[in-house]
Each structure stands twice: as C-alpha cells, then as structure tokens.
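>>> Okay, sequence plus prediction incoming.
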Amino acid sequence: MPTIALLGTGLLGVAIGHRLLEQGVTLKIWNRSAAKCEPLLKQGAEQIENLDGAAKGCQAVITVLRDGPVSAEVIAELGDLDAVCCLPMGTMGISESRQLELQVQGQQGFYLEAPVLGSKPEALKGTLLVMAGGDAAIFQQQLPLLRLLSADPKWMGPTGSAAASKLALNQLIASLTHGYSLALRLVQASGLEIERFMEVLRPSALYAPTVDKKLDRMLSNDFTNPNFSTALLRKDLQLFVREAALAGVNAEALEGLVELLTLAKGTPLDAGDYSALHALTADSAKDH
C-alpha cells in the first residue's frame, strides 16, 4: 500500500484518514491545530512536524482544507514536491483550482482536483462521490487511491470542471434546504400536519431524499453533531455567487440566501448542521 500525506484533519479529513488507515495505507498527517490529529495518531498515523519536505516518499498529498487560499498556502510550505501528486478534496473556486495547479507544477508536482460530495459517514464507508478534474492520465494513475474512498470516482474533465461540479452541487444543497424550509414553514402556519404534506411530496417529482434526511432536525431544532456546518455552507454559497459572476451567470437571487445564512454568524447555528437554515426562516430570526 502507498504512503499518503493528509493535510487537514477536521471532520471530513479525520474520516478520510480513518478510511485510508483501515485500507492499509501508510498515512502521514498534519493539521494547523495538532490536537485534531490525535484520533488518527492513535490509529497508527504518523504526525508531520514540519511541512517542508513532508511530501517526499509519498504517492500523493491529499488536502482537506477550508478553501482555495488556505490550500495554496499550506501546499506552498511543502516546498519541492518531487513529482508527487496533490489532490485537494476541499471546496474551492474554479479559478482558484486552476491557479493552484500552476503553483503545484511550479513546485515540480502533479495536480488532480478531487472534491467530494458526502461527509463523515460516507467517508468512513468509502462511499464518497469523488469528482476529479485534471489530466486524464494522472486520474488513471491515482484511480486505485481514489477507489479506496469512492466506489466509482468520476473524471469530469480538465482542471476546473470538478471544482465547478462541486460548487454547483453545494449550491443545490443550500437552495433545496431553503426551499424545503419555506415550504414547511407555510404548511405549519396553515395548520396542515407536516406528515400529510410529506405523503403528497414523497411520490412527486419535487421530492429529494435530503428533505427526509433533515426533517427531524428541522422540526426539533436539533442541529448538533453536524457533518456539514452552516458556516461552511455559507462560505461555499458565497464562492458560488462569486464564480457565477465571473462566468457571466446571473445569480443575484442567491444573494438574499447568503444574507439569510449570515444571520447565523455569532450564534450556535453557525457551527451546527446546515439544516439550521430552517431556524433562520422563522419570523423571529429577523430579530437576531
């Protein structure tokens, strides 16, 4: 099995690390906050004390970091990549990913963007949806590694195509959650039982499984133990709006949703599950 460097051991990064270790991968790990490395160290990972030169001897460097600028900053600290492939799995802008590819090439490395759809449960089971963008030959080289995390990794096309796909999907997460929240609020205000409404919605073409996945959280206002936070959803939606403008797409309608999500700042909702968006559609949320 290969040696992999994993940079970023937040919620998703730790789950990816656990999966790789269970599959027999030799894993070297780093996080800005070293304490977050502890779960993987206990499972047998090796801690990277100094990023400079840490990619040496690795098949690949996987990054699961907050955004494009942070990914670029951390990868720069690796120095000469010596033909190692960098696989950023976090969400970033199309232009950011293309710029990061040039940076990695300048560091004598290879690049394959590989953002994922899914969170902790899917990562632990190896059922993440991996979207890869970059050179097709590099994708083929990294396919055995990607298959440890995904049953069917998809090559989307040149660099930027996977980043675009990931942003588009995360925009749908925000828009679908918002749309369902508004529907539930109106149904509740009318006095109609939610389950009666769901009996009509479920067999219709309007149904998406995410509504049942988040329904209990929304109705109980329990947004603890998140797999994807409200803060991260807002960050990704802001990134989508920015990239849409660069692409000449009119996404002005989403700016109101960004503003709504901004109401969570400074409250427990921001660190909670993104279904906390439902709490923001309550009339009382305007008073926060």
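Yep, that arrived.
>>> Could you use CA atoms for every contact and neighbour count after this?
Will do.
>>> In this structure Leu41 contacts Gln47, no?
Yes: counting by C-alpha atoms under 8 Å, Gln47 is a contact partner of Leu41 at 7.0 Å.
>>> Give me the neighbour count for the closest residue to Tyr274 other than its chain neighbours.
Excluding the flanking residues, the one nearest Tyr274 by C-alpha to C-alpha, 6 or more residues apart in numbering is Thr230, at 4.0 Å. Other residues lying near Thr230 total 25 when counted by other C-alpha atoms under 10 Å.
>>> and Thr230, what is it in contact with?
Thr230 sits next to Leu261, Ala264, Leu269, Asp270, Ala271, Gly272, Asp273, Tyr274, Ser275, Ala276, Leu277 when contact means C-alpha atoms under 8 Å, 6 or more residues apart in numbering.
>>> now the third one, what's its secondary structure?
Reduced to three states with DSSP: H, G, I helix; E, B strand; the rest coil, the structure at Leu269 is helix.
>>> Hmm, Phe223 and it touching each other?
Yes: assessed by C-alpha under 8 Å, Leu269 is found in contact with Phe223 at 7.3 Å.
>>> Need the residues touching each of these two.
Residues within reach of Leu269 and of Phe223 at once, by C-alpha under 8 Å, 6+ apart, are Ala276.
>>> so how far is Arg185 from the residue lying farthest from the centre of the chain?
The centre of the chain is farthest from one residue, Gly191, which by C-alpha atoms, centre = their mean lies 37.0 Å away. Using C-alpha to C-alpha, to the nearest Å, Gly191 is found at 10 Å from Arg185.
>>> another one to put next to it:
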Amino acid sequence: MRISVFGMGLMGTPIALKLAQENFLVTAYNRTAEKLNPLEEQGLTVTTNPQTAIANSDYLILTLSDAAAIQTVFLENADTFFTGKTIIQMGTIAPEESKAIAKAVQERQGQYLEAPVLGSIPEAKKGTLLVMVGGEETLFQACLPIFKTLGQDPKYIGVVGQAAALKLALNQLIAGLTASFSLSLGLIQREKVDLDKFMGILRDSALYAPTFDKKLPRMGDRTFANPNFPTKHLLKDTRLFLAAAKTVGLETTGLEGIREIIEQAIALNLAEADYSAIYQVINPGPTP
C-alpha cells in the first residue's frame, strides 16, 4: 500500500514512521520542511508540496490540527478529483466538520473514512492506539491492514460523524477527570492530608481512573514540559465538544467552567505544556 501522511505534528510523525517500519510505502507531507528532516533520515519520501503527496499514494492519512487546516492544506490544494484514493481523517474534529469533509471528498470521487484515535506518542510508536472508524464498513475492512498497524483492535463505530462524536466524548472525559482530580488533590495538599493514604483509598475505590496516577507526578512537582498532549489541544477539543453538545441540546454548564480553567492556563503561557498544567489554575503555585 502507498500511503501519504499529511501533517508531521505530535501524532503525524510517529504514525508515519510506524507505517514505514511495517513496510508501507510512505510519503510524509508538511508545510515546514524542517519537520521532515527526521523522517527523510529514516528513509521516507518527504515533500512540502501537497499535490505531490496526493499523487504519490492511494491512501491519504490526515493528521492535521483541525478542520480549517484540512481545508487549507488539503482540500484547497488538491486536484479536482480523488478518483481511486481513500482519505483517512485521523485528527479530532467535530462530527459536522467530518461530514462536510466527507461530502467534499466524495464530490471529487474519492472515498472517506474518519479514524480518530485515543492514545498519544508512545502508543503511536508501539502501534497500540485505540482506533475508532466511521464510514462505510466495507471500506473499513479494506483499510484494516493500515488500522491494525496503528492499533491492535481497531473498532468500526458506524457512519461518518459517529466516530468523531465518540472521540470528542472521550476527550471531554480527559478534561473533566483532570480538573476533578486537580481539585481533590489541591484540597488534600492544603489540608495536609497524607497523600499516600489518599491515593491508596482512591485506588481501591470505584472513583479511581489510571490517569490520576499518570498525572500525579507532574502535578506534585509542577513539571509540565515535553507533553504528549498539550493544553492548547485540550482547549480546542473542549470547545469542539461544547459546540457539538449544544447542537444536540445537552446542558454544558459544568464543562464551560472547565473550559474557562483551560483558557486561564493558556493565559499563563501554558499552551504548549502538558494538559495537566490546568492544575496550576485550580491550585495556584509557583509557575514553572
């Protein structure tokens, strides 16, 4: 299979490298040439020309930052037709955005799947991402060699829009769990409750989530550098969820408060920090 990956960001680079390691013929596209150097050193074909990346492959994987980037980088630079090509959109975007992209691709005689993932750089490198796919099931089956390279048990979710909605629902939990744990941890620390006793009871309860232990060292030391998922991306996904939730009539007041906390973290110059940096807002302390 010939595959072009568009966007060498936090996820695009390890995804492209993992596919190349499994002997797919990979072309890596990025607007900034410097980001392509590590991939070229690994033997991948690289280009800063989207037309070249489109022409090189039958499968086009999009790992761009948002729907606007897909429009600007991919759709506006594409040839009139995608005949014989399958576009796989793997970023986190809104359900309606995914449907609009699918329509644009299909109008140009291409095929479209949405395939957002749960996981970050370590999982992408190991091929253990949780891959969720929306679109035609027969097309999902045809693309299984790609999906199984990136995740051991890819899931077919349903029509276009449903996998995008599921990904937003999961990322909303990231925001909610991190904010709730930060608040509880802040009270524990300020009341000088023994941290080990708190965590021991929490781990033995139905309230526990593994992300609490994963983020505890960062919060305890207030070290938020070298993120796999930065605060700015959590804000983008939270805003997308809020818009989608309001469209279907959900009450979103609680999440709106968390969005404000994330925005305050951005204002503290923590946009590029690990998203657990929202702890700095919830339990103010020395800024790293």
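Sure, I can see it. Remember, it's a predicted structure, so these values are computed and weren't measured experimentally.
>>> how about Thr13 of structure 2, what's its match in structure 1?
Alignment note (TM-score structural alignment): Thr13 of structure 2 maps to Val14 of structure 1.
>>> List the contacts of Gly135 of structure 2.
Contacts of Gly135 of structure 2 (C-alpha under 8 Å, 6+ apart): Tyr112, Leu113, Glu114, Gly158, Val159, Val160.
>>> Most neighbours out of those, which is it?
Result: Glu114 is most packed of the contacts of Gly135 of structure 2 (other C-alpha under 10 Å), 32 neighbours.
>>> Kindly reformat the contacts of Gly135 of structure 2 as a markdown table containing distance to Ile146 of structure 2 and secondary structure.
As requested, these are exported to a markdown table (distance: C-alpha to C-alpha, whole Å; DSSP: H, G, I helix; E, B strand; the rest coil):
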| residue | distance to Ile146 of structure 2 | secondary structure |
| --- | --- | --- |
| Tyr112 | 14 | strand |
| Leu113 | 12 | strand |
| Glu114 | 13 | strand |
| Gly158 | 18 | strand |
| Val159 | 19 | coil |
| Val160 | 18 | coil |
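>>> Can you say which two of the residues you listed are spatially most distant?
Farthest pair in those (C-alpha to C-alpha) is Tyr112 and Gly158. Separation: 13.0 Å.
>>> sorry, back to before: what's around the match of Thr13 of structure 2, how many residues?
24.
>>> Likewise for Asn31 of structure 1?
Asn31 of structure 1: 20 neighbours (other C-alpha under 10 Å).
>>> For it, which non-adjacent residue is closest in space?
Once chain neighbours are set aside, the closest to Asn31 of structure 1 by C-alpha to C-alpha, 6+ apart is Gly8, at 4.9 Å.
>>> so who does the one you found touch?
Gly8 of structure 1 makes contacts with Val14, Ile29, Trp30, Asn31, Arg32, Thr63, Val64, Leu65, as judged by C-alpha under 8 Å, 6+ apart.
>>> all strands for the stretch 151-288 of structure 1, in order.
Counting by DSSP state E, counting those that start in this stretch, the stretch 151-288 of structure 1 has these strands, from start to end: 154-157.
>>> all helices for it, in order.
161-190, 194-201, 209-220, 230-246, 255-262, 277-280 (DSSP state H, counting those that start in this stretch).
>>> tell me the most buried of these?
helix 277-280 (a mean of 22; mean count of other C-alpha atoms under 10 Å).
>>> Identify the residues contacting that helix?
Outside helix 277-280 of structure 1, the residues touching it (C-alpha under 8 Å, 6+ apart) are 177-178, 181-182, 218, 221, 230, 260-261, 263-264, 285-286.
>>> Kindly report the same for stretch 120-133 of structure 1.
By C-alpha under 8 Å, 6+ apart, stretch 120-133 of structure 1 touches 11-12, 15-16, 18-19, 112-119, 139, 146-163, 165-166, 227.
>>> one more time with 7 Å
When contacts are defined by C-alpha atoms under 7 Å, 6 or more residues apart in numbering, stretch 120-133 of structure 1 is touched by residues 11-12, 15-16, 18-19, 112-118, 148-151, 153-162, 227.
>>> How about stretch 246-265 of structure 2?
Ala179, Leu235, Thr238, Leu242, Ala277, Ile278, Val281.
>>> now stretch 79-99 of structure 2
With C-alpha under 7 Å, 6+ apart as the criterion, stretch 79-99 of structure 2 contacts 58-67, 108-117, 160-162, 164-165, 167, 240, 244.
>>> Quick check: end-to-end length of that stretch?
Note: stretch 79-99 of structure 2 ends 20 Å apart using C-alpha to C-alpha.
>>> Equivalent analysis for stretch 26-34 of structure 2, please.
Using C-alpha to C-alpha, first and last residues of stretch 26-34 of structure 2 are 18 Å apart.
>>> That stretch: which residues count as buried?
Val26, Thr27, Ala28, Tyr29, Asn30 (16 or more other C-alpha atoms under 10 Å).
>>> go on, stretch 128-138 of structure 1?
Result for stretch 128-138 of structure 1 [16+ other C-alpha under 10 Å]: buried residues Leu128, Leu129, Val130, Met131, Ala132, Gly133, Gly134, Asp135.
>>> now, which of the residues you listed lie within helices?
Of the buried residues of stretch 128-138 of structure 1, none are assigned to helices by DSSP state H.
>>> Any chance of the residues you listed in TSV with distance to Ser95 of structure 1 as columns?
Shown next, in TSV, are the buried residues of stretch 128-138 of structure 1 (distance: C-alpha to C-alpha, whole Å):
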residue	distance to Ser95 of structure 1
Leu128	24
Leu129	22
Val130	20
Met131	17
Ala132	15
Gly133	13
Gly134	13
Asp135	17
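>>> could I get the helices of the stretch 151-288 of structure 1 as CSV with distance to Ile94 of structure 1?
Shown next, in CSV, are those (distance: least, C-alpha to C-alpha, whole Å):
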stretch, distance to Ile94 of structure 1
helix 161-190, 5
helix 194-201, 35
helix 209-220, 26
helix 230-246, 7
helix 255-262, 19
helix 277-280, 26
